[in-house]
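Trainee: kindly generate the corresponding structure for this input.
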Amino acid sequence: MPDDQPTETAAAEIAAAGAPTTSTPMVVARGEAADGVAVGSADRPVRERVTAPARVAPPESVAGVTWRPLTLDDLVPLHALCARIGAVDHPDRGRSLEVVRDDLTSPGIDLGRDSIVGVDVDGQFVAWGLSHLSPTRISLVRVGVVGGVDPRRRGEGLGRRLLDWQRSRGEQHLATCDEVLPAGLVTDVEEDARASRAAFRRAGYDEVRWWTELRRDLAEPIVDVALDPAVRLVTMTDDLIEATRQARNDAFRDHWGSQPTSEERWGRMVDASTFRQDLSLLAVARPLDDPGADEQVVAFVLSDVDPEDWAALGRPCAYVEYVGVRRAWRGRHLAQSLLASTLRAHVAEGLEVAVLDVDSASPTGALGLYDRAGFVAARRSATVVRAY
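Mentor: Below you'll find the model as predicted:
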């Protein structure tokens, strides 16, 4: 998930808010969460709530594995390691070389201090991790901890050492932050990755929010939804990139764990080779409170197509990166209309499946939206947080 994704909060509050239930979960499109969704509270600066080590050493060598920081020269073997991990932990979702590169070049990351890789005696990568402070700190202070251990080398203590290193480096990051905000170490884990979930629990993480992956067979009929006559439907173009970012930030400001997306981060997303402007649709209109003003983007459905996902899923697919509607324009069925048009564009492109992720806890009625659009639940993942 990107830097505006699930976060953390005061441990008890956030854990209760995100706990899964035995009933059928409600789901919500990104950017359509209910008012008042929050990630916790804080009454002191983050740095006063964290005790950080003065120095963070590489993990202890074990089972012939030594540790060092990553460099951009490591992209190919790191990508191969991610593929081996993914084949077990999320077998129907690929992880492209470009995504791995994006991880290592995120804004503000210092690979010499924020990354680690475990190398065996044959020079093969067997474990890796990042501990990276997000530069956007509006509603929370978030240190992203991503990584994993080669399935062939699990059970040897590598994962525990990796998590210990990530915690120590993450606490160093948090100890520099003056914001009076919730704070924590944050990552995502697949529901079926039981060993990983257990390791996070032992390391002090709580499963605070659940996300459902939905899929739509594009061979099934698509029901059109009439577009509100107050808006125009357009395909995303370069001159609408910034307007779409502004719409995204408005749409997502009441979404759980969301923070504004910066121009830099947005530019990295739309410049990616997998992002498809031609399959991304926007609704544009003049502001409701200022009919004489220029048009703005009021709703959007953005698409990403990564052929590396196709082999894992078994069919050509598109990922619906974002669905959002500006707050002032909700209740006009714009998301439904744009989504139907987007699915038709996917079909015309020769794609066979559409995939998207939704919040499994926010009760806004979006389950009906996706059910009517033909999406079905495929798998779940959790945001896990070690809160401070």
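Trainee: please make it C-alpha for all contacts and neighbour counts, starting now.
Mentor: OK.
Trainee: what about stretch 326-336, start to end distance?
Mentor: For stretch 326-336, the first-to-last residue distance is 14 Å (C-alpha to C-alpha, to the nearest Å).
Trainee: this one next, for a side-by-side:
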Amino acid sequence: MRTESLTWRPLTRGDAQASADLLNAMDAVDGIGELYTAEDTLQELIDPGADLERASLAVFAGDVMVGFMKIRYKRFAEETHRVLLDGGVHPDHRRRGLGTTLVEAGVAAAKTLHDLHHPTLKLAIDVYRAEGIAGLAELLRGRGFTPARYFQRMERSLAAVPAAPTIPDGLRLEPWSAGTDEDFLAARNEAFRDVWGAPALPLDFWRNKFTNHTLRPEASFLVRDTATGTPAGMLVTNHWPADAEVTGVRDAHVMALGTVPACRGRGVATALIAHALRAAAEHGFERMSLNVDSAGPAGTSGIFARAGFTPKTRYVRWALEA
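Mentor: As a prediction, the model looks like this:
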């Protein structure tokens, strides 16, 4: 349809560059420090949890994308099916009602996918955004969303890192490889079994989100129990070159870190962090970052603070129980 010379249609895989351009224009004003290449946005457009035809919408002014929304559903869910509503509006087109239209379309699309995949469960629609984006809180509150959880981005300089970190007795460290990728996933799923909003991931979801083109295998590690050979914990590090091109800082971002319940209390996570810090520094990274659930046991007063990480940007997980 056409409204005020704008064209509205579902996203397609061919929109990768237009999506990257829009996200970068948004960041230039919002100042979050998250930049994208077309390869990055294509990864999101081919996400197995996305259904672009049923649950996405893009707004164009001529050939320029000026707004979008898309839904990411979960293949596995238990009591509540939490879907993620992503989207945004170009700064030059804000305060014109586009955001309201996109959020309302996203809520309707979320219900469509929910009815298709998990009709017997409760539905929760989440929006995950950095705090302080102008007008966002008012927009979401006006549509019935409320803050459900807070997350903290933490950072640490790699100018001085632990020398020759050790591995606790009875454990061994392995770097990521294609042959151990499924062991990493198994460790992640077991470690996150009791974590809020983090159901088990299928292999295709895992590879799309975590072990994709941004993976840094040299700073990603698996810890095994030497007696049983079973995974005890894992840490996955990713890097986005587009961020470094703008900021001038090569950042190694910890996308996933977890210890399986049976191995907690043995220093697994501490060892993984120490080895990742050392490896990232040795491969030319200048900073390590991560996002942590502020309500979780590993918050700002936990192992990350002890490892030298300090709080930076806070993120809000807005939720609508639909």
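Trainee: buried sites along stretch 202-218 of the second structure?
Mentor: 205-211, 214-218 (16 or more other C-alpha atoms under 10 Å).
Trainee: quick one, strands of the stretch 201-350 of the first structure?
Mentor: Secondary structure of the stretch 201-350 of the first structure, counting by DSSP state E, counting those that start in this stretch: strands at 206-217, 232-235, 275-285, 296-304, 317-325.
Trainee: please work out which of these is packed deepest.
Mentor: strand 296-304 (a mean of 26; mean count of other C-alpha atoms under 10 Å).
Trainee: what range in the second structure matches that one?
Mentor: Aligned using TM-score structural alignment, strand 296-304 of the first structure spans residues 230-238 in the second structure.
Trainee: would you confirm that residue 355 of the first structure contacts residue 319?
Mentor: Yes. At 4.8 Å, residue 355 of the first structure and residue 319 qualify as touching, with contact defined as C-alpha atoms under 8 Å.
Trainee: quick check: longest helix of the second structure.
Mentor: In the second structure, taking DSSP state H as the definition, the longest helix is helix 98-117.
Trainee: which of the buried residues of stretch 202-218 of the second structure sits closest to residue 140 of the second structure?
Mentor: Comparing these against residue 140 of the second structure with C-alpha to C-alpha places residue 209 closest, at 25.7 Å.
Trainee: and the helices in the first structure?
Mentor: 11-18, 75-89, 97-104, 111-114, 158-174, 194-202, 241-251, 263-271, 308-313, 334-348, 366-372.
Trainee: mind putting those helices in TSV, distance to residue 123 of the first structure included?
Mentor: Formatted as TSV, the helices of the first structure follow (distance: least, C-alpha to C-alpha, whole Å):
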stretch	distance to residue 123 of the first structure
helix 11-18	40
helix 75-89	10
helix 97-104	19
helix 111-114	19
helix 158-174	16
helix 194-202	25
helix 241-251	42
helix 263-271	32
helix 308-313	26
helix 334-348	42
helix 366-372	47
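Trainee: among the ones you listed, which is nearest residue 284 of the first structure?
Mentor: Using C-alpha to C-alpha, the helices of the first structure put helix 241-251 closest to residue 284 of the first structure, at 9.6 Å.
Trainee: in the second structure, what range does that closest one match?
Mentor: Against the second structure, the aligned range for helix 241-251 of the first structure is residues 181-191 (TM-score structural alignment).
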